[in-house]
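Asks: Can you look at this prediction? I've put the sequence above it.
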Amino acid sequence: MNLDNRRVVLPPLDTEQDQLLAHALQIDGRAPFRRIAEVLGVSDQTVARRYSRLRSAGTLRVVGLTDPLRLGEVPWFVRVRCAPSAAGAIGEALARRPDTAWVSLTSGGTEIACLVRPRTTGGGDTLLLEKLPRTPQVAEVSGHCVLHVFFGQDLSLLTKSGPLTAAQVAALRPANAPDNLLSDPAPAYPLDEADHRLLDVLARDGRAAVGELAAATGRPPTTVRRRMAELREAGVLYFDVDFAPRVLQRNFRAALWLNVVPSDIEAVGGTLASHPEVSFAAATTGDFNVYASVTTPDAGAFYRYLTGPVAALPGILGTSTAPIHRAFKCAGPLERRDR
């Protein structure tokens, strides 16, 4: 993301080693570098040094995130149609908001799409109906409630396309992680102020040291470790890897909206979740009731995906696609870095 004029020198890309490290961190973002090194067959100094360089360059980082549905929040897809000259400023303003999870520029530079997580009931209405429509050069705002996530959360393209073997994945999988984080709306899991401070630090740096987390929460390190384990077991806290497209050598990204017959939504969502091109898939409200984020090596591969696997899906009444030109915000809070 280009949010200032600084130039960041990217470290030379070692595709195989960087993909191995990224996949290992996707399995367990807080795995000790020593354990990752043992699984990868390299030294722990090599793993720590490589992660530090990639993290500093904004190429790869671990973030600790929360499942909104397990916290009683109802996430929304918000689409903002605006004048091309205003898209950059509006996108950056949305990215700075604490209630946006990701913000992208699509559709020829005239539409901004973002995922909004209102902290309170009705919070989405404030953003949708009050603030954005009053912004100069905003032509239209629409919102779509996220009903169910088919693929996402702690799962990513690395889960499906990463180079680790099944044995390596098993060796890295944390013992306290639930089998399935994908959830439907449920009663809100209770959090106190110390929990929120803990989660705020992890959202900025998923590998923050226990001492830093203890200082932020006012809790002893042993309590911090136990609370993190409880939140992970409950499916509230999970760790994700925010990585630049160059890590997987997939440089074409697009939003895919599908109008699906209601009786086929579950089947379509489950099939999309298995596609190696899909990094996120969910059921939403609206005429286009299934959304997928698609990543391919180039536009030609995206065309073949649309005319092949997508065309074969059952119950499709219509499709809408839009290339993603720029990501203002990805996983976790906004970071000022050149991707």
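Replies: Yep, it's here. Quick caveat, the model's predicted, so the values are computed rather than measured. Residues are numbered from 1 along each chain as shown.
Asks: going forward, measure contacts and count neighbours with C-alpha atoms only.
Replies: OK.
Asks: In space, what's closest to the residue of the chain positioned farthest from its centre - neighbours in sequence excluded?
Replies: Counting by CA atoms, centre = their mean, the extreme residue of the chain relative to its mean C-alpha position is Pro220, 30.3 Å from that point. Leaving out its chain neighbours, the residue that sits closest to Pro220 by CA to CA, 6 or more residues apart in numbering is Ala214, at 5.7 Å.
Asks: got the contact list for the one you found?
Replies: Neighbour list for Ala214: Pro220, Pro221, Val224 [criterion: CA atoms under 8 Å, 6 or more residues apart in numbering].
Asks: thought Val63 was touching Ala203?
Replies: Yes: contact criterion CA atoms under 8 Å: Val63 and Ala203 qualify, at 5.1 Å.
Asks: intersection of neighbour lists for those two?
Replies: Gly332.
Asks: Confirm that Arg61 lies within a strand, as I assumed.
Replies: Yes: if the criterion is DSSP: H, G, I helix; E, B strand; the rest coil, then Arg61 is within a strand.
Asks: Is Leu115 in a helix, a strand, or coil?
Replies: The assignment at Leu115 comes out as strand when based on three-state DSSP.
Asks: Tell me who's in contact with it.
Replies: Under the criterion of CA under 8 Å, 6+ apart, the contact list for Leu115 reads Pro75, Trp76, Phe77, Val78, Thr100, Ala101, Trp102, Val103.
Asks: and these, which two are the farthest apart?
Replies: Of all pairs drawn from the contacts of Leu115, the one with the longest distance (CA to CA) is Pro75 and Val103, at 13.5 Å.
Asks: Could you write me a PyMOL select line covering just the buried ones among the contacts of Leu115?
Replies: A single PyMOL command is used to select the members of these judged buried by 16 or more other CA atoms under 10 Å:
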select buried, resi 75+76+77+78+100+101+102+103
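Asks: So which of the contacts of Leu115 are in helices?
Replies: Taking DSSP state H as the definition of helices, the contacts of Leu115 contribute nothing to them.
Asks: what ranges do the helices span in the stretch 1-150 of the chain?
Replies: Secondary structure of the stretch 1-150 of the chain, counting by DSSP state H, counting those that start in this stretch: helices at 15-27, 33-40, 44-56, 84-96, 123-125.
Asks: Quick one: the ones you listed as TSV, columns for distance to Leu231 too.
Replies: Listed next are these as TSV, based on distance: least, CA to CA, whole Å:
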stretch	distance to Leu231
helix 15-27	17
helix 33-40	22
helix 44-56	25
helix 84-96	26
helix 123-125	24
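Asks: so Ala48 makes contact with Phe33?
Replies: Yes: with contact defined as CA under 8 Å, Ala48 counts as touching Phe33 (6.2 Å).
Asks: any idea which helix or strand comes after the helix or strand hosting Glu212?
Replies: Taking DSSP states H and E as the criterion, Glu212 maps to helix 210-217. Next helix or strand after helix 210-217 toward the C-terminus (DSSP H and E): helix 221-233.
Asks: one more structure, for comparison:
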Amino acid sequence: MGQTEDSLLDTAIIRTLQLDGRESILDLARALGVSRHVIAERLRMLTERDGLRVVAALDPGVAGHHVLTHSMVSVDGPVAPTAEEVARLPNAVFVSIASGERPLVFESRHSSSRELLETLESVRAIPGVREIRVTTYVDVLRGFFVAQSRNEISLDELDRELITALQSDGRASYRALAEVVHRSPSAVRSRVQRLITAGVIRIAAIKSGGLSSNRFATGLGIALAGRSDPVRKFILESESIEFAARSHGAYDFVATAVGPSSTEVLAAIEALRGLDEVATVETWTHFNLVKEDYTRAIGRV
């Protein structure tokens, strides 16, 4: 299998695991038309070389996080030291070094607007920070931590233990999970399926650390010139848009377009710009993911 074929297969594996992180190697092989050995080898490469992780993300509402924001920061001097400082903040779940005049991008979650203000005050106190542009998410349309639906259920200690274990390894076998929580594999399977079905957790693949040659990611800040429905429809149907949120503040939508090459990402951006309802699309390229961690929320359940 050539390098281009490997890249396309890796992209297909990641996209499949973003839909269902617990998809078996056999099912992946059948769906993608290759052998189990090839899937196992590509998964090993993606994990060891590219930092692919499959983990459980807790629904923000379950964790008491009702204010979700996207911030872009102007920085004097090198960006990396400031990004590392922001990454240490407990409310920051995503931190990236990007292109553009605001090269530090971070997402944060908060229990209230007051907690958001406290986080922004902490960021402004970091040496080198000149300006912060904040956009608040109103409705997350696509994303790693977004379930298809949410049902209210009560969580007990067993649920918490399973969530914690799955946040470390979302593909852990039911037998391995059973050993952690001292229950039978069948009881663990039932609990995990209950948590997933209720939308309490979503188990999916995320990339960590530096971006690889087969994952070109560009942030999008979309301003509307008309109704939002056609833009929402485009976002939900596009195979290139990995994350998107309806928002207010600097942008009407914030999204991330991802593909194995800049050509694929550019095609999605151009199609988006072609919509009559879109006024402008501001873009920034993600160069390095400093932090992508949605696991801290379990302590607040």
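Replies: Received it, and whenever you're ready, just let me know what you need. Quick caveat, the model's predicted, so the values are computed rather than measured.
Asks: one step back: how about a markdown table for the contacts of Leu115 of the first structure, with distance to Gln168 of the first structure added?
Replies: A markdown table is the format used below for these (distance: CA to CA, whole Å):
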| residue | distance to Gln168 of the first structure |
| --- | --- |
| Pro75 | 34 |
| Trp76 | 36 |
| Phe77 | 36 |
| Val78 | 39 |
| Thr100 | 34 |
| Ala101 | 30 |
| Trp102 | 30 |
| Val103 | 33 |
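Asks: Which of the contacts of Leu115 of the first structure lies at the shortest distance from Gly332 of the first structure?
Replies: Ala101 (6.6 Å).
Asks: The closest one maps to what in the second structure?
Replies: Residue pairing (TM-score structural alignment): Ala101 of the first structure is matched to Val93 of the second structure.
Asks: That match reaches Asp293, doesn't it?
Replies: Yes: Val93 of the second structure is within contact range of Asp293, at 5.1 Å (criterion: CA under 8 Å).
Asks: Gly269 of the first structure: which of the contacts of Leu115 of the first structure is nearest?
Replies: Out of the contacts of Leu115 of the first structure, the member with the shortest distance to Gly269 of the first structure (by CA to CA) is Phe77, at 16.7 Å.
Asks: doesn't Leu128 make contact with the closest one?
Replies: No: counting by CA under 8 Å, Phe77 of the first structure sits too far from Leu128 to count as a contact (10.3 Å).
Asks: Which neighbours do the two have in common?
Replies: Residues touching both Phe77 of the first structure and Leu128 by CA under 8 Å, 6+ apart: Gly143.
Asks: residue contacts, Ile126 of the second structure?
Replies: Ile126 of the second structure touches Thr82, Glu85, counting by CA under 8 Å, 6+ apart.
Asks: Over to the one 5 residues further on?
Replies: If you count contacts by CA under 8 Å, 6+ apart, Glu131 of the second structure has them with Val73, Ser74, Val75, Arg124.
Asks: Need the counterpart of the third one in the first structure.
Replies: Which is Val75 of the second structure. Taking TM-score structural alignment as the alignment basis, one finds that Val75 of the second structure is matched in the first structure by Cys82.
Asks: From Phe302 of the first structure, how far off is the closest residue to that match other than its chain neighbours?
Replies: By the measure of CA to CA, 6+ apart, the closest residue to Cys82 of the first structure outside its immediate chain neighbours is Val138, 4.4 Å from it. In this structure, Val138 of the first structure lies at 30 Å from Phe302 of the first structure, with CA to CA, to the nearest Å as the measure.
Asks: wait, Leu104 of the second structure sits on His70?
Replies: No: look at Leu104 of the second structure against His70 with CA under 8 Å: they stay out of range, at 10.8 Å.
Asks: distance between the ends of stretch 102-121 of the second structure?
Replies: One end of stretch 102-121 of the second structure to the other measures 18 Å (CA to CA).
Asks: hang on, the earlier thing: can you check which of the helices of the stretch 1-150 of the first structure gets nearest to Val146 of the first structure?
Replies: Put simply, out of the helices of the stretch 1-150 of the first structure the one that sits nearest Val146 of the first structure is helix 123-125, at 11.8 Å, with distance taken as CA to CA.
Asks: what stretch of the second structure lies opposite that closest one in the alignment?
Replies: Counting by TM-score structural alignment, helix 123-125 of the first structure lines up with residues 115-117 of the second structure.
Asks: Pull the residues that contact that stretch.
Replies: Among residues not part of stretch 115-117 of the second structure, those counted as contacts by CA under 8 Å, 6+ apart are Val67, Arg109, His110.
Asks: Show me what counts as buried in it.
Replies: Those buried within stretch 115-117 of the second structure under the rule 16+ other CA under 10 Å are Leu116.
Asks: for Arg35 of the first structure, what are its contacts?
Replies: Remark: with contacts taken as CA under 8 Å, 6+ apart, Arg35 of the first structure is in contact with Asp44, Leu172.
Asks: The equivalent of Gln137 of the first structure over in the second structure - how many residues pack around it?
Replies: The alignment partner of Gln137 of the first structure in the second structure, by TM-score structural alignment, is Gly128. Gly128 of the second structure sits with 17 neighbouring residues when counted by other CA atoms under 10 Å.
Asks: Gly128 of the second structure is in contact with Pro81, isn't it?
Replies: No: using CA under 8 Å, Gly128 of the second structure is not in contact with Pro81, being 9.2 Å away.
Asks: Just the buried subset of the contacts of Glu131 of the second structure, written out for PyMOL, thanks.
Replies: A single PyMOL command selects the buried members of the contacts of Glu131 of the second structure (16+ other CA under 10 Å):
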select buried, resi 73+74+75+124
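Asks: Return the subset of the contacts of Glu131 of the second structure lying in strands.
Replies: Of the positions in these, Val73, Ser74, Val75 sit in strands, assigned by DSSP state E.
Asks: Quick check: of these, which lies closest to Pro260 of the second structure?
Replies: Pro260 of the second structure lies nearest to Val73 out of these, by CA to CA, at 27.1 Å.
Asks: Could you tell me how many residues sit around the residue lying closest to Thr121 of the first structure once chain neighbours are set aside?
Replies: The spatial neighbour of Thr121 of the first structure that comes closest, neighbours along the chain excluded (CA to CA, 6+ apart), is Glu73 at 7.5 Å. A count of nearby residues for Glu73 of the first structure, using other CA under 10 Å, gives 20.
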